[in-house]
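Novice: mind looking at a prediction? Sequence and model below.
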Amino acid sequence: MENANSTIPKPLVTFNQWFILLSVVISLITGFYFIMLLPFLAGTLGLLTGANPVLKLAGKLLSKPRSSYLQEEKAQLQFNQTIAVGCLALSLIGFYSGMATMGYIFSIMVAAASGIALLGFCVGCFIRFQWQQFQYRRRTAK
């Protein structure tokens, strides 16, 4: 089994995906774009300190020991979170600077990625894998 600090239980990841998806969808439906600040700030805090408050909250809801759940690689999740935080930032900038189209594009991208992840396909994982393959091919071609 991997180091407990290098993985995160799958139910916490799923909870975070739902949190992001619902925050963005509610934001778009209501027009209260500031709601997207919640996943943006939680994600940013998680990236900067390693302590995402959404994951901390969800961790209290686990009924079994953390190690008994299917685990997700923390490095991959941080990569995905970086993309989500960046897109949420661009979305908020778009909405609050009068560029609504930009706001919609980036918020819909985040919602779509979260929704697709909940269905079982990780867009960020695919992007990271392709990037790693590109780096490998570039290193071995020399």
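Specialist: Cool, the structure landed.

Novice: only C-alpha atoms for contact and neighbour calcs from this point on.
Specialist: Noted.

Novice: now the end-to-end length of stretch 5-13.
Specialist: In stretch 5-13, first residue to last residue: 14 Å (CA to CA, to the nearest Å).

Novice: quick check: buried residues in that stretch?
Specialist: Residues of stretch 5-13 classed as buried: 7-9, 11-13 (neighbour count, 16 or more other CA atoms under 10 Å).

Novice: what residue is smack in the middle of this structure?
Specialist: Nearest to the geometric centre of the chain sits Q81, at 3.6 Å (CA atoms, centre = their mean).

Novice: now that one. Nearest residue, chain neighbours left out?
Specialist: Once flanking residues are discounted, Q81 sits nearest to G43: 6.3 Å by CA to CA, 6 or more residues apart in numbering.

Novice: A further structure is provided below for comparison with the first:
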Amino acid sequence: MKDIPIPYVRANQAGMVLFVLLAVVFQLPVLIVALWAIQVLGLWQGVRANLIVQLAAPLLRQRIAGAPTESPELQRFNNSIVVGLLTLSLISFWISPGGWIGYLFAGMVALAALAAICGFCVGCFLYYQLKRQRR
């Protein structure tokens, strides 16, 4: 499996922040459903199946050559956390439509993605802590 160019990772993170922000501002949990579907497909089929990455790829074409990359294993771990939190968000909306708990779980995804864009990857930190514990 090939390493994933960081511009693709950043585009996906920015997309997550945007989807969650729009969902909260306009009170549209359907945007969380759409984000969940996008992330599940990316987790299942790989980063190239992620709709956010597909839409951003033509804009990033010039930045991909020589760009730093991320490990697919690490990206898959992070994506698993995202899908888990978004699943909890959707379950919360199903149990309590319009409830704030659904937005809380989705907000955790957005905050983690924003932190990663700014330079601190929460999922990466957890991944390396788990790897260290297994030694």
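Specialist: Received it, and whenever you're ready, just let me know what you need. Computed from a predicted structure; not experimentally measured.

Novice: any idea what the TM-score is?
Specialist: Aligned and superposed, the two chains score 0.89 in TM-score terms (TM-score structural alignment, normalised by the length of the second structure); 132 aligned residues with a CA RMSD of 1.6 Å.

Novice: quick one: the strands in the first structure?
Specialist: For the first structure, the strands defined by DSSP state E cover 7-9, 71-73.

Novice: Serialize the ones you listed to JSON lines and add fields for distance to F106 of the first structure.
Specialist: Shown next, in JSON lines, are the strands of the first structure (distance: least, CA to CA, whole Å):
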{"stretch": "strand 7-9", "distance to F106 of the first structure": "26"}
{"stretch": "strand 71-73", "distance to F106 of the first structure": "25"}
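
Novice: who wins for proximity to L55 of the first structure among these?
Specialist: For the strands of the first structure, proximity to L55 of the first structure was assessed by CA to CA; strand 7-9 is nearest, at 9.1 Å.

Novice: what's in contact with the closest one?
Specialist: For strand 7-9 of the first structure, contacts defined as CA atoms under 8 Å, 6 or more residues apart in numbering pick out 66-67, 69-74.

Novice: so which of these is the most crowded?
Specialist: Using other CA atoms under 10 Å as the neighbour criterion, Q71 leads the contacts of strand 7-9 of the first structure with 19 neighbours.

Novice: ok, it - contacts?
Specialist: Counting by CA under 8 Å, 6+ apart, Q71 of the first structure has contacts 7-10.

Novice: so which of those persist in the second structure?
Specialist: Checked against the second structure using both residues aligned by TM-score structural alignment, their matches' CA atoms under 8 Å, the contacts of Q71 of the first structure keep these contacts: 7-10.

Novice: make CSV out of these and add distance to F129 of the first structure.
Specialist: Listed next are those as CSV, based on distance: CA to CA, whole Å:
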residue, distance to F129 of the first structure
T7, 18
I8, 19
P9, 21
K10, 20
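
Novice: look up how far A14 of the second structure lies from N50 of the second structure.
Specialist: In this view, N50 of the second structure and A14 of the second structure are 13 Å apart by CA to CA.

Novice: so those two - more neighbours on which side?
Specialist: Set side by side, N50 of the second structure and A14 show more neighbours around N50, with 21 against 17, by other CA under 10 Å.

Novice: and the more buried one? What does it align with in the first structure?
Specialist: Mapped onto the first structure by TM-score structural alignment, N50 of the second structure lines up with N52.

Novice: ok, now L41 of the second structure?
Specialist: Under the alignment (TM-score structural alignment), L41 of the second structure maps onto L45 of the first structure.

Novice: longest helix in the second structure, please.
Specialist: helix 72-95 (DSSP state H).

Novice: and it against the first structure, how far off on average?
Specialist: Following superposition, helix 72-95 of the second structure is found to deviate from the first structure by 0.9 Å on average (mean CA distance after the TM-score superposition for the first structure).

Novice: need the residues that contact that helix.
Specialist: 1-4, 29, 32-33, 36, 39-40, 42-43, 99, 101-106, 108-109, 123-124, 127.

Novice: in the first structure, which residues correspond to that helix?
Specialist: On the first structure, the counterpart of helix 72-95 of the second structure by TM-score structural alignment is residues 74-97.
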